[in-house]
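[1] no FASTA, just this:
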């Protein structure tokens, strides 16, 4: 696995990172997304400093991740139930 040295800028600070090549594009994309969120929060809300904007970003990203996790769990449960129903139907046909 090839590791690359990249630099990500967030909230006016530079973060040098050693990342697997396969993750570079994702990390750069997320860094830009965070920068965009910071700008939005600064323009649309009463944020006093970058720390407030970063806290709001963390809260929003964490909430999004939790909503996605719950959605995935519901989808997996629904799929599992459907597979069980299909399996019962197939068993009934075989009998």
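    Thanks, I have the structure now. Note that the structure is predicted; figures quoted are calculated from it, not measured.
[2] From here on, just use CA atoms for contacts and neighbour counts.
    Fine.
[3] Now residue 8: closest residue in space, sequence neighbours ignored.
    Leaving aside its chain neighbours, residue 8 sits nearest to residue 15 (5.1 Å; criterion: C-alpha to C-alpha, 6 or more residues apart in numbering).
[4] What is the burial count for the one you found?
    By the criterion of other C-alpha atoms under 10 Å, residue 15 has 10 neighbours.
[5] what's the helix or strand where it lies in contact with?
    Here residue 15, judged by DSSP states H and E, is contained in strand 13-20. For strand 13-20, contacts defined as C-alpha atoms under 8 Å, 6 or more residues apart in numbering pick out 1-9.
[6] Stretch 49-62 too?
    11, 34, 37-38, 41-42, 47.
[7] next, the one to line up against it:
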């Protein structure tokens, strides 16, 4: 597995990281999203402290992840139920 040394800048600080090459693009994208969120919070919510902006980013990203997980679980459950219905229909046709 190839490892790359990259630097991500968040809230004016540089963070050097050793990351698998396959994850580099994702980490850069997330770093840019965090920077955009910080800028948005600073401009729209009168947040002047970087730590407060980062805390708000963490809360927003955590909330989005939790909502996404709940949605995925509902979709999986709905898909499983539908597959079980199809399976029952197929079993009935075999008889």
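    Looks like it came in fine. Small disclaimer: the values here were computed from a predicted structure and weren't measured.
[8] List the ones among the contacts of stretch 49-62 of structure 1 that fall in strands.
    Members of those lying in strands (criterion: DSSP state E): none.
[9] Which one (most neighbours) among those residues?
    Counting neighbours by other C-alpha under 10 Å, the top entry in these is residue 38, with 23 neighbours.
[10] With structure 2 overlaid, how far apart is the strand holding residue 15 of structure 1 on average?
    Taken over the aligned residues, the distance from strand 13-20 of structure 1 to structure 2 averages 0.3 Å (mean C-alpha distance after the TM-score superposition for structure 1).
[11] what's the answer for stretch 51-70 of structure 1, then?
    Stretch 51-70 of structure 1 sits 0.3 Å off on average (mean C-alpha distance after the TM-score superposition for structure 1).
[12] which residues in structure 1 form strands?
    Under DSSP E, structure 1 gives strands at 3-10, 13-20.
[13] Quick one: the residues in structure 2 that the strand holding residue 15 of structure 1 pairs up with.
    Using TM-score structural alignment, the residues of structure 2 aligned to strand 13-20 of structure 1 are 13-20.
[14] what residue is smack in the middle of structure 2?
    residue 65 (5.5 Å; C-alpha atoms, centre = their mean).
[15] any idea how far that one lies from residue 71 of structure 2?
    10 Å (C-alpha to C-alpha, to the nearest Å).
[16] ok, now residue 26 of structure 2?
    The spacing between residue 26 of structure 2 and residue 71 of structure 2, counted by C-alpha to C-alpha, is 22 Å.
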